[in-house]
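In: Coordinates only, no sequence provided:
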């Protein structure tokens, strides 16, 4: 092969190599890095939002505000068509429903007992840390289309269940994880708020009982004390209606002694007999109980309460040394949350304090009655032994003076004086008899609607 001719000024430089085109794999790697960065940025933003919402939930101590906050936090973390928080009691029954609808309105739903009973079996599938898919028809309307149930728990105790309607395409794994973390934080917050509320309410019950027992009840009659107690129970138990019955009817029946609240005057003629389930159950158990006005249609008392739109009922028997001395019933409007264990325990403690105060009132009334009888007896004895005897002796003296007088006019006047003295003696003997026969009226009077 012949070598190329050389240039007069030197060798000819070689032609530059062609620049290689970017490999397709490089563009893919850059795109993946950008996508991963966007995902990491979105995840960081959601984690920050989760931390902020969890902190806001944990700081809340008011139960109503906390329930609404949990539903709002779920919507902030995940775009949900609708979400409902079903609050449970210690027995797993639904006691309150808080929902956020498509119009971004959060509020409590009326609690229908039939709906609450239909929700309980489906909500039982929710376990701590594991979302439960609910098929269509598992829950009653308006949740009959199904959804996901997430347990709001403290340790292993399920305090509430978050029902979420899944968005189009369902919940992603990250969405479920965020809701599960929120449920765990909300469970701790619910437990703290419940303990705080329980402590606050116990303090209010005990303070009210101490004030009534030590001071207020000591200066009123038994009838006035019943009204004061009914007012305290109405305030502390957050009840719309309170009624108190005391023995006073035929065959030991209970008659209304105080009625307070909405349309309470309708109970003014409701007499409870001992065989009424409302009274019989309280006597058999020997303690208070939680009832619903529609649970026992055979009870005249509960039927009367149900006619006044009363649902949850708290029944508190008042017992003393002589047995049942009264029955106190507190009711809330139908659809409101039922009374809890704390309401029952503290109301029983409160009524126990009040029962002792009422016993002191009765003892004081009996002492006053005995003192009045003793005063009457002393007055009657003094009238008989002193005044009557003095009048009789005066009458005899005037009679002797009349017999010794020779003046006809004087004798006639003296005989008139003797007649007046005899009339005074008869009236005095009648008064003495009445003092010994009459009994002071210290029995408790029936108090009508207040």
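Out: Looks like it arrived, so ask away. Since the structure is predicted, the reported quantities are computational estimates derived from the model, not experimental observations.
In: Please count neighbours and contacts with C-alpha atoms only from this point.
Out: Noted.
In: so residue 252 sits right up against residue 275, yeah?
Out: No: when contacts are counted by CA atoms under 8 Å, residue 252 is not listed as touching residue 275 (10.5 Å).
In: tell me what whichever strand or helix holds residue 150 is packed against?
Out: Using DSSP states H and E, residue 150 sits within strand 147-154. Counting contacts by 3 or more CA pairs under 8 Å, 6 or more residues apart in numbering; DSSP states H and E, strand 147-154 packs against strand 132-134, strand 157-165, helix 173-211.
In: any idea how far it is from the chain center?
Out: Its chain's C-alpha centre and that of strand 147-154 lie 26 Å apart, by CA atoms, centre = their mean, to the nearest Å.
In: any idea how far residue 397 is from residue 195?
Out: When distance is defined by CA to CA, to the nearest Å, residue 195 is 88 Å away from residue 397.
In: next one: residue 261
Out: For residue 261, the distance to residue 397 - CA to CA - is 70 Å.
In: Neighbour count for those two, which is higher?
Out: Comparing residue 261 with residue 397 by neighbour count (other CA atoms under 10 Å), the higher total belongs to residue 261, at 17 against 13.
In: does the more buried one really touch residue 241, like I thought?
Out: Yes: Residue 261 lies in contact with residue 241 (CA under 8 Å); the separation is 4.3 Å.
In: angle of the strand holding residue 150 against helix 173-211?
Out: 50 degrees (axes from the mean of the first three to the mean of the last three CA atoms, to 10 degrees).
In: Which residue is the nearest non-sequential neighbour of the residue most central in space within the chain?
Out: The chain has residue 237 as the residue nearest its centroid, 3.4 Å off, counting by CA atoms, centre = their mean. In space, residue 237 comes closest to residue 343 once its chain neighbours are excluded; the distance is 6.5 Å by CA to CA, 6 or more residues apart in numbering.
In: okay, now the one to match up with it:
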């Protein structure tokens, strides 16, 4: 007996030293078969709806396991073991009224010992032993040793769950740290949203993850009928980025949720099994929604996934908000610096240029040389042009506050300013979701339209001008076409060179073509980077 107790203590130590549940189960069934001298042993892990999620056996060869196939039904004796708190010993299970539930091709068994495995009061599964050596029945001591092993396994499984949960928490926290690092490093928000979707996809074990945002970055109750796909982990759906999701459908109802939601089984006919919907929200504002889907072939999401996913979504929301606030602080600093520069230009540089111009005018009136008077006139005109250019820069600096006016309004104001007092027929086509354009690119678009349209109005002698500004496929295009005289080969190209330089800065392009029918076609285009939802 002392030798048996020593073996039991050794195996209990082996069971409790494991931190992996599968290893615990394998060690348990091997230990139980060894200390009780059983020929066969099996641990049945209880699954949802009282089914066998997993069966780990000892004593059956691969061929026998293959012939048995499907796991046993948990009724009859196997069901009785799960419902008990004490071991169940049978000298001959074949004559027991509940001796049913074993699958075909199962080896014949008579003597039986079954012990429930409990973890913090909940049934995890059962340990089942059969055919003690030499045909002897299982003894009371066998039952005590099996019960001790199952108790040790219960503690080990709980410890393994806590360890796994701690590891998962650390992984989720590391993911949020990586996301915050990318945001604070200045990575584009589009790339960070994609990173959020990819991290969630890996950590949650989802089959597919999509992150959608409201069209205007703020989804208030019943104010929007659609969402925009900002990130997806399905490579086959990569082309869906930027497409809308109607909120009237089943996916839309999940996205509309303002609190975390777990759906263990989606509607019949839907190509996925379970789903998680997690809003990225703060103070009643929704800046995005994560939707994770699992196929029917894997276990559904559970409450642990919901809890960790909600924590992850909250951390991501906080990181996005901090990044937005820091960006706004930087923008405010830029605005303040622009105001200072504009003030210095207006109060000092322009006034000194005025004084220089007045001095030249006085000198012009006193000179008698026609040649000198002409040169002074040219110099005075040049100073006046410089003053006008500086005033334009001052105006641009003061009007350059981020998001002070929507780009569509700013483009319309330029067209009105430059063409209202002319007799030129102007046709305007403006299309696209301009609220998504990065602020610096919007400034480029405004400057390009102003330069191109000013050239057409002042120098082309045009009767008609067509303006097209479009945002399609993540590209911004500004096109100005006139029916005037075209651009002479020897004309100055300062303005066009500036437009070409703007295109190079944003990896875009500029083409200027004299049309065969007369006139000029200018096309300026650049890849568009969307701003973050706020």
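Out: Nice, thanks for sending it over. All of these numbers come straight from a predicted model, not from anything done at the bench.
In: From the structure, what's the count of residues near residue 165 of the second structure?
Out: For residue 165 of the second structure, the count of nearby residues is 14 (other CA under 10 Å).
In: Now do the same for it: its match in the first structure.
Out: In the first structure, the position corresponding to residue 165 of the second structure is occupied by residue 198, as judged by TM-score structural alignment.
In: Point me to the helix or strand that includes the closest residue in space to that match that isn't next to it in sequence.
Out: Once flanking residues are discounted, residue 198 of the first structure sits nearest to residue 342: 6.7 Å by CA to CA, 6+ apart. Here residue 342 of the first structure, judged by DSSP H and E, is contained in helix 341-382.
In: Residue 266 of the second structure: neighbour count?
Out: Using other CA under 10 Å, residue 266 of the second structure has 16 neighbouring residues.
In: do the same with residue 370 of the second structure
Out: Count around residue 370 of the second structure with other CA under 10 Å applied: 10.
In: Alignment lookup: it to the first structure.
Out: Under the alignment (TM-score structural alignment), residue 370 of the second structure pairs with residue 408 of the first structure.
In: In three-state terms, label residue 443 of the first structure for me.
Out: Following DSSP: H, G, I helix; E, B strand; the rest coil, we place residue 443 of the first structure in the coil state.
In: coming back round to it: average distance between the helix holding residue 342 of the first structure and the second structure?
Out: Its aligned residues in the second structure lie a mean 2.4 Å from helix 341-382 of the first structure after superposition (mean CA distance after the TM-score superposition for the first structure).
In: Show the subsequent helix or strand relative to that helix.
Out: Toward the C-terminus, helix 341-382 of the first structure is succeeded by helix 389-404 as the next helix or strand (DSSP H and E).
In: residues of that next one that come out buried?
Out: For helix 389-404 of the first structure, burial by neighbour count (16 or more other CA atoms under 10 Å) applies to 391, 392, 395, 398, 399, 402.
In: Stretch 238-247 of the first structure now?
Out: Residues 239, 240, 241, 242, 243, 244, 245, 246, 247 are the ones in stretch 238-247 of the first structure that count as buried (16+ other CA under 10 Å).
In: Any chance of JSON lines for the helices and strands packed on strand 147-154 of the first structure, columns distance to residue 285 of the first structure?
Out: Formatted as JSON lines, these follow (distance: least, CA to CA, whole Å):
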{"stretch": "strand 132-134", "distance to residue 285 of the first structure": "40"}
{"stretch": "strand 157-165", "distance to residue 285 of the first structure": "29"}
{"stretch": "helix 173-211", "distance to residue 285 of the first structure": "23"}
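In: right, and those - which one's nearest residue 76 of the first structure?
Out: Proximity to residue 76 of the first structure, assessed across those by CA to CA, is greatest for helix 173-211 (10.5 Å).
In: and which of the buried residues of helix 389-404 of the first structure is nearest residue 446 of the first structure?
Out: Sorting the buried residues of helix 389-404 of the first structure by how near they are to residue 446 of the first structure, with CA to CA, puts residue 391 at the top with 44.7 Å.
In: pretty sure the closest one is touching residue 421, no?
Out: Yes: checked against CA under 8 Å, the pair residue 391 of the first structure and residue 421 is within contact range at 6.7 Å.
In: With that, I have no additional questions.
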